[in-house]
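*Asks:* Test case, fold it:
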Amino acid sequence: MKSRLLSATLGGILSLTGLFAGAAFAEETDLSPEQAGRVRAEKVEEAIALIPKDFKFNTPGKLTVASVPGRLPFATYATDTKTPVGGEPDLAQLVADSLGLELQLIPVAWADWPLGLTSGRFDAVIHNVTVTEERKEKFDFSSYRNDLLGFYVPLDSKVTSIAKPEDVAGLKVIVSAGTNQEQILVRWVEANKAKGLADTEIQYYDDEAVLDTALLSGRADAYLGPNATSAYKAAHQKNTRLVGTFSGGWPETAEIAVATKKDSGLAEAITAALNAQIKNGNYARTLERWNLTAEAITESRTNPPGLPKQ
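*Replies:* Next comes the predicted model:
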């Protein structure tokens, strides 16, 4: 059962609440362009040795990386309104440091990164890009996070675990329309119906503040969305908790990776750089800084299996 619950008046009022909440986030999070708390790394000679001798960086001496400022913990603009900061820029810094290069971040719109990478506008893309078999035909990848979805409930909720389709039977679940997680949830609901289990009411909200109020007021039981953004939000607002995670490619495993130009040879060097930072602990400290620990991997891989073509 699907329900679209929208209220322009309530949404307008609660959007103001969301603005105040956003201000509180800014006070608790370092959004300065200097990023004094950012984890830095030493050169990794093994990784540097893997850079092809004929590889030409966009700017000599620099690793030029595309970033998509929009939402934390991935990336947003710093207080100077031009410098991308967040978990993905921090990861880009580790890679650049490992390769003995200065980091140069290029803010782009999400839809523009494939063409920009192909044309050589930047050397790599580091912004929550999921590895897919279709993308692997055009780009190379170096994995650095698991792609996780998360179920979040209010702190006082009686729901303790959502680990399988049967666990959403009889619940009211919020999800964003047109997303991968919506498709997964719909498949879960259909599977439950085939088993004769109670229906799940799927709710949609166009305004995040209205969504939050619906969840915290009890009009909905759970919210399903990208674990990274929900985990960051839960850590700061402290009014929701995680009750289950699963792969963003369910039932397949999905990984987030650095994207580089196909057959450029840079991916192997970046993979070696990432593995060095995983081994020395800098990687873990970087993820912890942005509440991304739940998505940590134990080893970076070049061109791991991607989500199958649709």
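
*Asks:* When you work out contacts or count neighbours from here on, use the C-alpha atoms and nothing else.
*Replies:* OK.

*Asks:* so what's Pro154 closest to, chain neighbours aside?
*Replies:* Sequence neighbours aside, Thr240 is the residue nearest to Pro154 in space, at 4.3 Å (criterion: Cα to Cα, 6 or more residues apart in numbering).

*Asks:* So Arg285 versus Ala235, what's the distance?
*Replies:* Separation of Arg285 from Ala235 (Cα to Cα, to the nearest Å): 16 Å.

*Asks:* more neighbours, the two?
*Replies:* Arg285 (17 against 13; other Cα atoms under 10 Å).

*Asks:* about what we covered before: please list all residues in contact with the residue nearest to Pro154.
*Replies:* Thr240 sits next to 152-155, 234 when contact means Cα atoms under 8 Å, 6 or more residues apart in numbering.

*Asks:* In helices only, show me the residues you listed.
*Replies:* Ala234 (DSSP state H).

*Asks:* just the buried members of the contacts of Thr240?
*Replies:* 152-154, 234 (16 or more other Cα atoms under 10 Å).

*Asks:* Looking at those, spot the one nearest Pro52.
*Replies:* Distance to Pro52 across those (Cα to Cα) is lowest for Ala234, with 42.8 Å.

*Asks:* In this structure Pro107 contacts Pro69, no?
*Replies:* Yes - counting by Cα atoms under 8 Å, Pro69 is a contact partner of Pro107 at 6.6 Å.

*Asks:* Another for comparison:
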Amino acid sequence: MTTTRRSLLAFTLAALLPLPALALEETDLSPEQPGRIRAEKVEAAIALLPAGYNWVNPGKLTVASVPGRLPFAVYATDTRTAIGGEPDLAQIVADSLGLELEIVPVAWADWPLGLESGKYDAVIHNVTVTEARKEKFDFSTYRNDLLGFYVAGSSPVTEITERKQIAGLKGAVSSGTNQEEILLRWIEENKAEGLAPTEVSYFDDDVVQDLALESGRIDFYLGPNATSAFKAAKDGRTRLVGVLSGAIR
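*Replies:* The predicted model follows:
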């Protein structure tokens, strides 16, 4: 671990329950999170840390979290405490290293500069590993990076598993993301083959995006499968029609 490249020990987590089962349980949105899983110190992990490493805040693991969607992270009912799977993971890492956890909620656009400038020790969020990002940051992967194509429950679209199947459709994707890069490249490749164009829309509000799906204004949404699967299991208004690896270039 160096002062210019921030990293954490690699932790791999296996799902204890399928997403639908998790989603259907009552979600605790309290800032106290009494059911949060804790861990004991792991001396073998602590021994791997560089001697004299300067934590952003001595004695603490300072982690940036990007609240937005479950199961990753959202704000608790106090509208300022980050809760969810990623803050839970941050707590386990901090406990394992014998450190107190300090979570810093940030906007998606702010995490790279904050990490580079040393505002926090690590970011635990849905950050896809790319060649460009690897030039600046060290990565430890804690889940399989799957992207999912989701459509309205009543949509006639039954499958999107390859590039040509988006031709002629209208889709939505988040700006500045890896999935946007993949989708736009697919559109250009389809165009080069003379296939029908794909119209892309961007929504800042999930409710507006859901309404667009249900009304047929867009045909599909492409995003992290974990968040979309959690939401689909909760409300049943959308369904999965295909997945692809976020590592696809």
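
*Asks:* Give me the TM-score for this pair.
*Replies:* Once superposed, chain against chain, the TM-score is 0.76 (TM-score structural alignment, normalised by the length of the second structure); 226 aligned residues with a Cα RMSD of 2.8 Å.

*Asks:* how about the residue nearest to Pro154 of the first structure, what's its match in the second structure?
*Replies:* Structural alignment (TM-score structural alignment) places Thr240 of the first structure against Thr238 in the second structure.

*Asks:* Give the closest residue to Lys41 of the second structure in space, chain neighbours not counted.
*Replies:* Nearest non-adjacent residue to Lys41 of the second structure, counting by Cα to Cα, 6+ apart: Ser96, 4.2 Å away.

*Asks:* Then Ala214 of the first structure?
*Replies:* Per Cα to Cα, 6+ apart, closest to Ala214 of the first structure is Ala220, 5.8 Å.

*Asks:* What lines up with that neighbour in the second structure?
*Replies:* Per TM-score structural alignment, Ala220 of the first structure is aligned with Ile218.

*Asks:* what's near enough to touch the residue sitting furthest away from the middle of the second structure?
*Replies:* Going by Cα atoms, centre = their mean, the residue of the second structure most distant from its centre is Gly194, 33.7 Å out. Counting by Cα under 8 Å, 6+ apart, Gly194 of the second structure makes contact with nothing.

*Asks:* quick revisit: can you give me the neighbour number for the residue nearest to Lys41 of the second structure?
*Replies:* 18.

*Asks:* got a list of what the residue mapped onto Gln165 of the second structure from the first structure touches?
*Replies:* Taking TM-score structural alignment for the superposition, Gln165 of the second structure sits opposite Asp167 in the first structure. Counting by Cα under 8 Å, 6+ apart, Asp167 of the first structure makes contact with Ser161.

*Asks:* again, but for Asp88 of the second structure
*Replies:* 36-37.

*Asks:* doesn't it fall inside a strand?
*Replies:* No - under DSSP: H, G, I helix; E, B strand; the rest coil, Asp88 of the second structure sits outside any strand and is assigned helix.

*Asks:* Tell me the residue in the first structure aligned with it.
*Replies:* So, by TM-score structural alignment, Asp88 of the second structure is matched to Asp90.

*Asks:* which ones are touching the aligned residue in the first structure for Ala122 of the second structure?
*Replies:* Using TM-score structural alignment, the equivalent of Ala122 of the second structure in the first structure is Ala124. Shown in contact with Ala124 of the first structure (Cα under 8 Å, 6+ apart): 63-66, 117, 258-261.

*Asks:* Nearest residue to the counterpart of Leu72 of the first structure in the second structure in space, please, no chain neighbours.
*Replies:* Matched to the second structure by TM-score structural alignment, Leu72 of the first structure sits across from Leu70. Counting by Cα to Cα, 6+ apart, Leu70 of the second structure lies nearest to Thr227, which is 5.8 Å off, once chain neighbours are set aside.

*Asks:* Against Phe137 of the second structure, how distant is that neighbour?
*Replies:* Thr227 of the second structure is 24 Å from Phe137 of the second structure, where distance means Cα to Cα.

*Asks:* doesn't Thr62 of the second structure fall inside a strand?
*Replies:* Yes - Thr62 of the second structure: assigned to a strand according to three-state DSSP.

*Asks:* show me the residues around it that make contact.
*Replies:* With Cα under 8 Å, 6+ apart, Thr62 of the second structure has these contacts: 55-56, 101-104, 120-122.

*Asks:* cutoff 10 Å now
*Replies:* Residues near Thr62 of the second structure by Cα atoms under 10 Å, 6 or more residues apart in numbering: 55-56, 90, 94, 99-104, 118-123.

*Asks:* Please report the distance of the match of Gln165 of the second structure from Val129 of the first structure.
*Replies:* In terms of Cα to Cα, Asp167 of the first structure sits 29 Å off from Val129 of the first structure.

*Asks:* Which residue in the first structure aligns with Ala44 of the second structure?
*Replies:* Matched to the first structure by TM-score structural alignment, Ala44 of the second structure sits across from Glu46.

*Asks:* what about its match, is that helix, strand or coil?
*Replies:* Glu46 of the first structure is classified as helix under three-state DSSP.

*Asks:* how about the nearest residue to the residue nearest the centre of the first structure, chain neighbours excluded?
*Replies:* With distances taken as Cα atoms, centre = their mean, the first structure has Asn128 as the residue nearest its mean C-alpha position (4.7 Å). Leaving out its chain neighbours, the residue that sits closest to Asn128 of the first structure by Cα to Cα, 6+ apart is Ile256, at 5.7 Å.

*Asks:* what helix or strand is the one you found on?
*Replies:* Here Ile256 of the first structure sits within strand 255-261, counting by DSSP states H and E.

*Asks:* Show where that strand falls in the second structure, residue numbers please.
*Replies:* Strand 255-261 of the first structure lines up with nothing in the second structure when matched by TM-score structural alignment.

*Asks:* For the longest helix along the second structure, give me the average deviation versus the first structure.
*Replies:* What stands out as the longest helix in the second structure, according to DSSP H, is helix 178-192. Taken over the aligned residues, the distance from helix 178-192 of the second structure to the first structure averages 3.1 Å (mean Cα distance after the TM-score superposition for the first structure).

*Asks:* How about that helix, which residues are buried there?
*Replies:* By 16+ other Cα under 10 Å, the buried positions in helix 178-192 of the second structure come out as 178-180, 182-183, 186-187, 190.
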